[in-house]
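Participant: could you work out the structure for the sequence below:
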Amino acid sequence: MDAVGRRAGPVSFDDWVAARGPALLRLAYVLTGNAADAEDVVQDALSRALPRWERISRADDVDAYVRRMVVNAHTSWWRKFRRRESPAAEVRPDGVVAGPDEGMPSDERRRLWAACQDLPADQRTAVVLRYYEQLDYDEIAALTGVREGTVRSRVSRGIAVLREKMGERDE
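Facilitator: A predicted model of the protein is given here:
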């Protein structure tokens, strides 16, 4: 298996999950906002992937395929439970999410995290996939099932909201 999950032949489900599970959990954590929900989303996606694994493991990009399953599971979960959502006052600093903001002061990270959680789910998903997962717009479009222009719009609007909430203004 190469660095992005593409493989010439099938790989066992257990081996793939051992190698890529933590990355899926990080993605789900950023999408959902907490570890328990992230675990539920990943478990749901993997439980759907297991019976189809023989076909999935032959895909050109197994990571992209299962990442899409995680995004779809999050969307389904969000639709199902959005009325029962109860926001937390503060994000747990348990180190689950690590990324380019590590050099930011912790109060800035908390403000940014709160601002991200305030974004609508479609904008938050687009921003996370673009800047956290480092995917291109066309990859995000394929992953989320919307047009590339819609992805660009969602990312642009999401970033504009984040800049405003963080106090950055275009001069």
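
Participant: please count neighbours and contacts with C-alpha atoms only from this point.
Facilitator: Fine.

Participant: what's around Glu54, how many residues?
Facilitator: 14 (other Cα atoms under 10 Å).

Participant: what separation is there between Leu27 and Arg58?
Facilitator: Using Cα to Cα, to the nearest Å, we find Leu27 at a distance of 23 Å from Arg58.

Participant: okay, those two: which has more neighbours?
Facilitator: Per other Cα under 10 Å, whichever of Leu27 and Arg58 has more neighbours is Leu27, with 23 against 15.

Participant: wait, isn't the more buried one in contact with Glu133?
Facilitator: Yes. With contact defined as Cα atoms under 8 Å, Leu27 counts as touching Glu133 (7.5 Å).

Participant: off-centre distance for whichever helix or strand Asp44 is part of?
Facilitator: In this assignment (DSSP states H and E), Asp44 forms part of helix 35-49. Offset of helix 35-49 from its chain centre (Cα atoms, centre = their mean, to the nearest Å): 12 Å.

Participant: nearest residue to the middle of this structure?
Facilitator: Ranked by distance to the mean C-alpha position of the chain (Cα atoms, centre = their mean), the top residue is Leu27 at 3.6 Å.

Participant: helix, strand or coil for that one?
Facilitator: Per DSSP: H, G, I helix; E, B strand; the rest coil, the secondary structure class of Leu27 is helix.

Participant: same check on Asp60?
Facilitator: Quick answer, by three-state DSSP: Asp60 is coil.

Participant: which neighbours do Leu27 and Glu133 have in common?
Facilitator: Common contact partners of Leu27 and Glu133 (Cα atoms under 8 Å, 6 or more residues apart in numbering): none.

Participant: here is the second sequence; please produce its structure so I can put it next to the first one:
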Amino acid sequence: MSDTSDAGYLDYVNGRVVALRRMAFLLCGNPDQADDLVQETITKLYARWPRISQADNVDAYVHTMIVRAFLDEKRRGWWRVGLFASAPERPALPPRPVEEQATLRAALAQVPARQQAVLVLRFLCDLPVAEVARILGCTDGTVKSQTSHGLKRLRQILDEPVPAIDSPDGGAR
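Facilitator: Predicted coordinates for the structure are as follows:
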């Protein structure tokens, strides 16, 4: 790649990495996995930068790459896990999220991956139906139906009654 192309790539990535990481985190709910998704995406982006930089909407192209990396990750399973001689050092944990965020994240994790991607893109990234359809490579109708099914599933998950916990005195609380 030429120096000017490298500079364009670095400018793009440096200007968007925070937003890309946020989107990846919203999709997967795990900061380490979000970093992996962003790293995988920007690595592929570098290899294709001369062609991608000519696109009309580079951001939309990169959003598509992140969503596809997320969906591929969900399909892969454990065979992809690499083993090391020693465990890597863990960065300090971020502050605990508020209870509602944790509840929503747990509920989203129970929704099928494609519905999860649609819900995150539509409601957390605030993208219109047409943009989500283009990112996922499907029709507007598919996005709408996946949104409907995903919201229905979230409502089922979040509206489930909490089982009663027996207290030490024998009565339910």
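
Participant: TM-score for these two?
Facilitator: Once the chains are laid over each other, their TM-score by TM-score structural alignment, normalised by the length of the first structure reads 0.75; 145 aligned residues with a Cα RMSD of 2.7 Å.

Participant: if we can go back for a sec, quick one: the helix holding Asp44 of the first structure to the second structure mean distance?
Facilitator: Aligned to the second structure and superposed, helix 35-49 of the first structure gives a mean residue distance of 1.0 Å (mean Cα distance after the TM-score superposition for the first structure).

Participant: that helix aligns to what range in the second structure?
Facilitator: Taken onto the second structure by TM-score structural alignment, helix 35-49 of the first structure occupies residues 31-45 there.

Participant: now which residue in the first structure aligns to Arg22 of the second structure?
Facilitator: Under TM-score structural alignment, Arg22 of the second structure pairs with Arg26 in the first structure.

Participant: quick check, its match in contact with Arg67.
Facilitator: No. Using Cα under 8 Å, Arg26 of the first structure is not in contact with Arg67; the gap is 11.1 Å.

Participant: on that earlier part again, residues contacting the residue nearest to the centre of the first structure?
Facilitator: Val128, Glu133.

Participant: so how far is Pro93 of the first structure from it?
Facilitator: 16 Å.

Participant: just Glu139 of the first structure next, same as before
Facilitator: 30 Å.

Participant: these two: which has the busier surroundings?
Facilitator: Remark: of Glu139 of the first structure and Pro93, Glu139 carries more neighbours, 16 against 9, as counted by other Cα under 10 Å.

Participant: quick one: the helix or strand harbouring that one aligns where in the second structure?
Facilitator: Using DSSP H and E, Glu139 of the first structure maps to helix 137-144. Matched against the second structure by TM-score structural alignment, helix 137-144 of the first structure falls on residues 129-136.

Participant: average offset between the matching stretch and the first structure?
Facilitator: Mean for stretch 129-136 of the second structure is 0.7 Å (mean Cα distance after the TM-score superposition for the first structure).

Participant: quick one: buried residues of that stretch?
Facilitator: Val129, Glu131, Val132, Ala133, Ile135, Leu136 (16 or more other Cα atoms under 10 Å).

Participant: dump the residue contacts of Val42 of the first structure.
Facilitator: Val42 of the first structure neighbours (Cα under 8 Å, 6+ apart): Leu24, Leu25, Ala28, Val70, Ala73.

Participant: which of those residues are conserved in the second structure?
Facilitator: Contacts conserved in the second structure for those, counting by both residues aligned by TM-score structural alignment, their matches' Cα atoms under 8 Å: Leu24, Leu25, Ala28, Val70.

Participant: in CSV, list those residues along with neighbour count and distance to Ala126 of the first structure.
Facilitator: Below are those laid out as CSV (neighbours: other Cα atoms under 10 Å; distance: Cα to Cα, whole Å):
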residue, neighbour count, distance to Ala126 of the first structure
Leu24, 23, 16
Leu25, 22, 17
Ala28, 27, 13
Val70, 26, 14
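
Participant: of all those residues, which two lie farthest apart?
Facilitator: Pairwise distances across those peak at 9.1 Å for Leu25 and Val70 (criterion: Cα to Cα).

Participant: what's around the counterpart of Ala107 of the second structure in the first structure, how many residues?
Facilitator: In the first structure, Ala107 of the second structure lines up with Ala115, judged by TM-score structural alignment. Applying other Cα under 10 Å, we find 18 residues neighbouring Ala115 of the first structure.

Participant: same thing with the one 3 residues further on?
Facilitator: By the other Cα under 10 Å criterion, the neighbourhood of Asp118 of the first structure contains 16 residues.

Participant: what residues does stretch 50-59 of the second structure touch?
Facilitator: Met1, Ser5, Tyr9, Leu45, Tyr61.

Participant: helices - which of the residues you listed land there?
Facilitator: If you go by DSSP state H, these have Ser5, Tyr9, Leu45, Tyr61 in helices.
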